[in-house]
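Colleague: Build me a model from this:
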Amino acid sequence: MADRSYYSPKGGLPPQTQLLTDRAMFTDAYAVIPRGTFSDIVTSFLPFWDKARFWVIARPLSGFAETFSQYIGELLPGGGSDRPETSPEAEAVIFVVEGGLTLTLAGKQHLMEPGGYAYIPPGTGWSLRNEGDSAARFHWIRKAYQAVDGLDAPDAFVTNERDIAPTEMPDCGGVWATTRFVDPADLRHDMHVTIVTFQPGGVIPFAETHVMEHGLYVLEGKAVYRLNQDWVEVEAGDFMWLRAFCPQACYAGGPGPFRYLLYKDVNRHMNLPR
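Modeller: Here you go, the predicted model:
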């Protein structure tokens, strides 16, 4: 597999001379959080984390994300947590985009480099540390696991994108592929976090309209993305949230691949009002 690029925010503040016009959008059907909004003044701090800060890019909220939260975490050298998760029902995916992290999961240590991916089931003990000499950055996607009687919770695992062959989508000549970290037929999982790759000029050739909620963080490249009735330019470092049934499509602009980290909820009945 060719070397991969993973964009990560660095913080800071724009100069006083910068125009206020930006691509940030928040609608009933979708939101776009462009990379220029990831400044120092919008970071959050969390209990039991040292030398760490987080950009919260999705949270359960009326009219926004309903099934998940997503953070971009930054750990300085020596930073981390031995008690990172305070909600016992939360499952998680960790995806490293810069630097190195040591994940201790069920008593076993794993060195995670860029492209590193870990799935952490609910109720599992884990810790995360930056034992290197430079800052490390990672995505942390959290969801309240929807247990089903007769199905066990998924197993924990750690891997890296470079070790997984992308699956080409049908009838697209190889320009559209998905890197899947879990078997889609494994119904123990109630969320999928994948990497979608389009080669320059590749498209989603129809307006996808489906029940899955999406979070999309652009890791590399640029594209024009269809969100509901709008076409929006996006680039590496931008985040998009799409409500269930929000029509979507895209056209990858080049000159290199367009790639994004994709969250969606799957494999469960729809909650019914009582």
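Colleague: going forward, measure contacts and count neighbours with C-alpha atoms only.
Modeller: OK.
Colleague: Do a quick rundown of the strands in the stretch 1-150 of the chain.
Modeller: Listed in chain order, the strands of the stretch 1-150 of the chain (DSSP state E, counting those that start in this stretch) span 25-26, 30-33, 50-58, 69-81, 90-98, 101-105, 108-112, 116-120, 126-129, 136-144.
Colleague: Same list (the ones you listed) but as CSV, adding mean neighbour count and distance to residue 195.
Modeller: Formatted as CSV, those follow (neighbours: other Cα atoms under 10 Å; distance: least, Cα to Cα, whole Å):
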stretch, mean neighbour count, distance to residue 195
strand 25-26, 12, 23
strand 30-33, 21, 18
strand 50-58, 20, 18
strand 69-81, 22, 15
strand 90-98, 24, 11
strand 101-105, 20, 20
strand 108-112, 15, 17
strand 116-120, 22, 11
strand 126-129, 20, 23
strand 136-144, 23, 13
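Colleague: Out of these, which gets nearest to residue 161?
Modeller: Residue 161 lies closest, by Cα to Cα, to one member of the strands of the stretch 1-150 of the chain: strand 116-120, at 6.4 Å.
Colleague: just to revisit the earlier point, please name whichever of the strands of the stretch 1-150 of the chain is nearest to residue 220.
Modeller: Closest among the strands of the stretch 1-150 of the chain, using Cα to Cα: strand 90-98, at 11.0 Å.
Colleague: other SSEs contacting the closest one?
Modeller: strand 116-120, strand 136-144 (3 or more Cα pairs under 8 Å, 6 or more residues apart in numbering; DSSP states H and E).
Colleague: May I see the ones you listed arranged in a markdown table, with distance to residue 193 as well?
Modeller: Output for the helices and strands packed on strand 90-98, formatted as a markdown table (distance: least, Cα to Cα, whole Å):
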| stretch | distance to residue 193 |
| --- | --- |
| strand 116-120 | 9 |
| strand 136-144 | 9 |
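Colleague: what about the ones you listed, which gets the closest to residue 79?
Modeller: strand 136-144 (9.3 Å).
Colleague: Next, the angle strand 101-105 makes with the closest one.
Modeller: 30 degrees (axes from the mean of the first three to the mean of the last three Cα atoms, to 10 degrees).
Colleague: Proceed likewise with the subsequent sequence, for comparison:
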Amino acid sequence: MTTRTYATPPGGLPPQSDLMTASTGKAVFTDAYAVIPRGTMTDIVLIALPYWGNTKVWVISRPMTGFSESFSHYVMEVGAGGGSGQPEVNPEAEAVLFVTKGELWLKIGEDIHRMGPGGYAYLPPGTDWSIENQGDMPAFFHWIRKRYDKVEGIDMPEVFVTNERDHAPHPMPGTEGKWSTTRFVDPLDVRHDMHVTIVTFEPGAVIPFMETHVMEHGLFILQGKGVYRLNQDWVEVEAGDYIWLRAFCPQACYAGGPEPFRYLLYKDVNRHMPLGL
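Modeller: Below you'll find the predicted structure:
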């Protein structure tokens, strides 16, 4: 069975003796993709959010021209006693929360869910939720947000809370299980306009062709290391790094090192393409 680990940002600041290229030299921002290495996720780039206490926030994607068009992606570190009773200020925002370290108490309506590493929650727009760290150690989670694209006659998805360990990975056809995807919703359920999954490659496994398709992608490397082909470039990535890919950016990869190469993946799905005026 795969031993799962979940990378978290290093925080703090590097010592003055560090070489710039040692931890951040692969950072790049292009028209087709961006790479944000784990070494850039230090305390100097933190922001604060309204109604959040004792919490660090790294923003690694946001809707803007020439970058992510659909998603905002936060990596959150919630200290002891921290959290929020009013976390979301946009009533049109849906979200996925994914816990990577520590424990968090997620309250949805009157129900309380204790979430540890691998914990996953889908929150449709308008959900009444709050979150708190009632423990003694910091807790980390990913907060992936998107404006829900409503379709007349189709209900919004329901809220649910689960854990990665409760979902068997789906092997990609013809790969003998070396490349698999852990899915939390049915990919054909058109109520959902985004998918947030976990992709796993066993050591040496590959995407042996250049994927080129319409979905915008965000990938946060949870475990291991690999080499990703992004447009015309090969980029080495490891646990804690983040990659963003624009729609139609060619992509492929192979896993390196002695452990599985795993990443949290999100993309926009199941909707007509918006047409210009």
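Colleague: In CSV, list the strands of the stretch 1-150 of structure 1 along with distance to residue 1 of structure 1.
Modeller: Shown next, in CSV, are those (distance: least, Cα to Cα, whole Å):
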stretch, distance to residue 1 of structure 1
strand 25-26, 35
strand 30-33, 30
strand 50-58, 29
strand 69-81, 25
strand 90-98, 17
strand 101-105, 22
strand 108-112, 18
strand 116-120, 14
strand 126-129, 27
strand 136-144, 21
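Colleague: So which of those is nearest residue 212 of structure 1?
Modeller: Closest of the strands of the stretch 1-150 of structure 1 to residue 212 of structure 1 is strand 30-33, at 13.0 Å (criterion: Cα to Cα).
Colleague: so where is the closest one in structure 2?
Modeller: Alignment note (TM-score structural alignment): strand 30-33 of structure 1 is matched to residues 33-36 of structure 2.
Colleague: same thing with stretch 251-263 of structure 1?
Modeller: If you align by TM-score structural alignment, stretch 251-263 of structure 1 falls on residues 254-266 of structure 2.
Colleague: mind listing what's buried in the matching stretch?
Modeller: In terms of neighbour count (16 or more other Cα atoms under 10 Å), stretch 254-266 of structure 2 has its buried residues at 254-256, 259-266.
Colleague: Which positions within stretch 264-274 of structure 1 qualify as buried?
Modeller: Going by 16+ other Cα under 10 Å, stretch 264-274 of structure 1 has these buried residues: 264-267.
Colleague: just stretch 147-154 of structure 1 next, same as before
Modeller: The neighbour-count check on stretch 147-154 of structure 1 (16+ other Cα under 10 Å) flags 153-154 as buried.
Colleague: Can you list the neighbours in contact with that stretch?
Modeller: 121-122, 187-189 (Cα atoms under 8 Å, 6 or more residues apart in numbering).
Colleague: and which of the residues you listed is nearest residue 64 of structure 1?
Modeller: residue 189 (22.7 Å).
Colleague: Was I right to think that closest one contacts residue 267?
Modeller: Yes. At 7.0 Å, residue 189 of structure 1 and residue 267 qualify as touching, with contact defined as Cα atoms under 8 Å.
Colleague: what residue of structure 2 takes the place of residue 80 of structure 1?
Modeller: Under TM-score structural alignment, residue 80 of structure 1 pairs with residue 83 in structure 2.
Colleague: what sits against its match?
Modeller: Shown in contact with residue 83 of structure 2 (Cα under 8 Å, 6+ apart): 52-55, 130-133.
Colleague: follow-up on the earlier one: out of the buried residues of stretch 254-266 of structure 2, which one sits closest to residue 142 of structure 2?
Modeller: residue 264 (9.4 Å).
Colleague: residues in contact with the counterpart of residue 114 of structure 1 in structure 2?
Modeller: Using TM-score structural alignment, the equivalent of residue 114 of structure 1 in structure 2 is residue 117. Residues near residue 117 of structure 2 by Cα under 8 Å, 6+ apart: 6, 98-103.
Colleague: nearest residue to residue 117 of structure 2 other than its sequence neighbours?
Modeller: Using Cα to Cα, 6 or more residues apart in numbering and skipping the chain neighbours, the partner closest in space to residue 117 of structure 2 is residue 100 (4.5 Å).
Colleague: Can you give me the distance of the one you found to residue 115 of structure 2?
Modeller: Shown here: residue 100 of structure 2 relative to residue 115 of structure 2, a distance of 10 Å by Cα to Cα, to the nearest Å.
Colleague: name the helices or strands packed onto the helix or strand harbouring residue 253 of structure 2?
Modeller: Per DSSP states H and E, residue 253 of structure 2 falls inside strand 251-256. Under the contact definition 3+ Cα pairs under 8 Å, 6+ apart, strand 251-256 of structure 2 sits against strand 206-211, strand 225-230.
Colleague: follow-up on the earlier one: do you know how far the residue nearest to residue 117 of structure 2 is from residue 6 of structure 2?
Modeller: 5 Å.
Colleague: Structure 1: which residue goes with the residue nearest to residue 117 of structure 2?
Modeller: In structure 1, residue 100 of structure 2 lands on residue 97 (TM-score structural alignment).
Colleague: Show the contacting residues for the one residue sitting closest to the centre of structure 1.
Modeller: In structure 1, the centroid-proximal residue (Cα atoms, centre = their mean) is residue 261; its distance is 4.7 Å. Residues counted as contacts of residue 261 of structure 1 (Cα under 8 Å, 6+ apart) are 193-196, 215-219.
Colleague: just to revisit the earlier point, pretty sure the residue nearest to residue 117 of structure 2 is touching residue 8, no?
Modeller: Yes. Counting by Cα under 8 Å, residue 8 is a contact partner of residue 100 of structure 2 at 7.0 Å.
Colleague: Which neighbours do the two have in common?
Modeller: What both residue 100 of structure 2 and residue 8 touch, as defined by Cα under 8 Å, 6+ apart, is the set residue 140.
Colleague: Residue 53 of structure 1 matches what in structure 2?
Modeller: Checking TM-score structural alignment: residue 53 of structure 1 goes with residue 56.
Colleague: give me every residue that touches residue 6 of structure 1.
Modeller: By Cα under 8 Å, 6+ apart, the residues touching residue 6 of structure 1 are 97-98, 114-115, 219-220.
Colleague: Please apply the same query to residue 82 of structure 2.
Modeller: For residue 82 of structure 2, the contact set (Cα under 8 Å, 6+ apart) comprises 52-55, 132-134.
Colleague: Out of the residues you listed, which comes closest to residue 93 of structure 2?
Modeller: residue 52 (17.2 Å).
Colleague: how many neighbours does the aligned partner of residue 239 of structure 2 in structure 1 have?
Modeller: Superposed on structure 1 with TM-score structural alignment, residue 239 of structure 2 falls opposite residue 236. By other Cα atoms under 10 Å, 22 other residues sit near residue 236 of structure 1.
Colleague: All set, thanks.
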